[in-house]
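> A structural model of the following input is requested.
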Amino acid sequence: MIQPKKTLSLALLLCTQFLCAADFSQLQLHNSGRGGSNTPHGLARFDSEVLAHAPDTVIIFFGMNDSINDKASVPLDKFRANLTEMVRRSKANDIAPFLVTVHPIIAEPLYERHPDKLQSFYLDRGGANAIIDRYNPVIREVAQETNTPLIDFAVAAAEHLKDPQAAPIVVPDGVHLAPAGKKLLGDTIASALASYTPQPKKVVCFGDSITRLGYDTELYLALDPDRFQAYTTSIPSAKAHPDLEPPTKLFDGKYENISLDSIEYRGDVDVLVDLDKTSMIHQIEVVYFSAKNYTLSEINLYAGLQENKMTLIESFPVVPQKEERKARTATFQLNKELRYFKIHCKRAESSARVLISEIMINGKDHNSSEW
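Below is the predicted model of the structure:
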């Protein structure tokens, strides 16, 4: 079981030197987030979505729905009891729990989605952020009472937002995390994981839609930046489906959800990959989405031992699909030594954009976040 070196919150600073000294190359993350979940839901699925994966660590991040979702709100005393029970179950199964506080939101978009509850549920109770501010102390108290590491994301977010030039941490819905928020959460959790021993190897990220929509790639980036294959693209990704910084999403092991897992390019795009050394490559797969106004016409694979001497290996014609949100795969058989390869994704003339989701080398996604 992981034992804390310190009892205070580790939310404010990512210890870069410490992270560089640790080896997280074998770290495995599993995302057990569910949209709309509160702590009663979490308890109901704790066995199937935490214990069933046999992790050594669990990141418990509930509170957004318990506090400000009028359809899933939980009284403070029940919220406290539920968190305490999750911690108890974790420790009883030799799983180290970490508790996470809830970030501040932008209330106006939330109010617009819940007009019938605006006065009675929100304003009469001081507003959404005031409600959250009554739940976060409970999380901190449970952490203190149970000797559980606290990841005080609320404090980290507040510090971030003190800078008037800081990127917003939430998307326009006011609640869910924007790229800057996901990076901040990933860095904050990474700091906590890196500061405890023994070093975590299998981690379940357990929570609501904040977890479901993801911070695991950002967590990997903070702890093990070499995990992701480096690549460049001929044009930048579009804002609607952006890549991370540095680009990593084509090797992050996620390719099922068109909204969350794909990268958008406004035109034909070349993806250039340098494997750093000559290697025997048997197979390369490209996962993409193709329908309606993001239709591809073909995917071409070029490869070679030198960047300026790559040759065309194969052209993969894309057959139009009616199922617009289903991921498709283009498979290229190589069985040859190479160092560089380039994937040229050509959009159909009638299409405005290209959506690519994942590149898998040797037919196995060696960077998968599932286990």
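
> hey, let's count contacts and neighbours off CA atoms from now on
Fine.

> Let me know the distance separating the residue lying closest to residue 102 once chain neighbours are set aside from residue 190.
Nearest residue to residue 102, sequence neighbours excluded (CA to CA, 6 or more residues apart in numbering): residue 154, at 5.3 Å. Residue 154 is 15 Å from residue 190, where distance means CA to CA, to the nearest Å.

> on that earlier part again, let me know the secondary structure of the residue nearest to residue 102.
Here residue 154 is recorded as helix under DSSP: H, G, I helix; E, B strand; the rest coil.

> Kindly report the same for the one 3 residues further on.
The assignment at residue 157 comes out as helix when based on three-state DSSP.

> In this structure, mark out all the strands, start to finish.
28-33, 57-61, 96-100, 150-151, 202-207, 231-233, 263-265, 269-289, 296-304, 311-317, 328-347, 354-361 (DSSP state E).

> Next, the second sequence, to be compared with the first:
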Amino acid sequence: MANTEMKIVCFGDSLTYGYGVLEHIAYPYRLTKDLPEKYPQYSWEIRNSGINGHTTREALIRLQGSVLQHKPQMVFILFGSNDSALNEGQYRTPYEYEQNLRKILTEIFALPTGNPFHDGTPLVILMTPPSMVDTDFYPFTTNDRLELYGEIVKKLAQEYDLPLIDLFAAYQSIKNKADYEACFQYDGVHLSNAGYEILYNLILDTIEHIMKDQ
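Modelled structure (predicted):
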């Protein structure tokens, strides 16, 4: 008997892609190694659909090719760091950010996967954008703005009853300044190896919790 297919799409920006770190550090790659060992009864396919610099506007445009066509069982969504940044061509208002996410969720929920997992529709796991090192060196976004976008994500997770990984809170809970700053690359925004370790453990814990119900 063939193993049941389990496809995960990791949908996001550079934090999903793994900007500035080696490929094996980014969380999608680690999932491809660990999940088949943890759950050999499934046939796993993990897709990294993170693109550097993307916001929810670009995400909505590429939703079909990056997510829907693969008919995934789980979709991890992480956007907001670029949406909140006051860069020309990237900034999306909180209103647009929320509307784009709602459209993305609506289209994913309407997708039949033909797989018994989660009653045949993809399970979406939302993540708040992580906090950053708030300095003048990288002034395009701030923790105040990131927190606002994270609140939108939390609101949608509650409204649609979706699993939530609150990355913003996870990094903000690190009280030691040196340990906190060690989670980020020189720009204060992209995650370092240490930062990805925290992210990965949260994602793996979430998947383990989900799989217990299967």
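
> Could you dump the strands of structure 1 into CSV and include mean neighbour count and distance to residue 77 of structure 1?
Below are the strands of structure 1 laid out as CSV (neighbours: other CA atoms under 10 Å; distance: least, CA to CA, whole Å):
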stretch, mean neighbour count, distance to residue 77 of structure 1
strand 28-33, 22, 23
strand 57-61, 26, 17
strand 96-100, 24, 17
strand 150-151, 29, 19
strand 202-207, 24, 19
strand 231-233, 16, 50
strand 263-265, 24, 43
strand 269-289, 18, 46
strand 296-304, 21, 54
strand 311-317, 14, 59
strand 328-347, 19, 47
strand 354-361, 24, 43
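
> need those in CSV with distance to residue 40 of structure 1, can you?
Shown next, in CSV, are the strands of structure 1 (distance: least, CA to CA, whole Å):
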stretch, distance to residue 40 of structure 1
strand 28-33, 14
strand 57-61, 13
strand 96-100, 16
strand 150-151, 21
strand 202-207, 11
strand 231-233, 43
strand 263-265, 35
strand 269-289, 36
strand 296-304, 44
strand 311-317, 48
strand 328-347, 37
strand 354-361, 34
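
> And the ones you listed: which comes nearest residue 122 of structure 1?
strand 57-61 (22.1 Å; CA to CA).

> now the helices for structure 2?
Assigned by DSSP state H, structure 2 shows helices spanning 14-17, 27-38, 56-61, 63-66, 94-109, 143-160, 167-172, 177-181, 193-212.

> Just say which of those is most tucked in.
Comparing the helices of structure 2 by mean neighbour count (mean count of other CA atoms under 10 Å), helix 14-17 ranks first with a mean of 22.

> on that earlier part again, and the gap between the corresponding residue of structure 2 for the residue nearest to residue 102 of structure 1 and residue 214 of structure 2?
Matched to structure 2 by TM-score structural alignment, residue 154 of structure 1 sits across from residue 168. The gap separating residue 168 of structure 2 from residue 214 of structure 2 is 29 Å, by CA to CA.

> now residue 131 of structure 2
Taken as CA to CA, the span from residue 131 of structure 2 to residue 214 of structure 2 is 33 Å.

> between the two, who's got more neighbours?
residue 131 (26 against 8; other CA atoms under 10 Å).

> What's the match for the more buried one in structure 1?
Match for residue 131 of structure 2 (TM-score structural alignment): residue 104.

> my read: its match touches residue 132, true?
Yes: using CA atoms under 8 Å, residue 104 of structure 1 is in contact with residue 132, at 7.5 Å.

> can you list residues touching both of those two?
By CA atoms under 8 Å, 6 or more residues apart in numbering, residue 104 of structure 1 and residue 132 have no common neighbours.

> For the residue nearest to the spatial centre of structure 2, list the residues it contacts.
Taking CA atoms, centre = their mean, the centroid of structure 2 lies closest to residue 78, which sits 2.9 Å from it. By CA under 8 Å, 6+ apart, the contact set of residue 78 of structure 2 is 11, 12, 13, 15, 16, 126, 127, 128, 129.

> try 10 Å this time
Contact partners of residue 78 of structure 2, counting by CA atoms under 10 Å, 6 or more residues apart in numbering, are 10-16, 50, 55-56, 125-130, 153, 165, 167.

> Perfect, that will be all.
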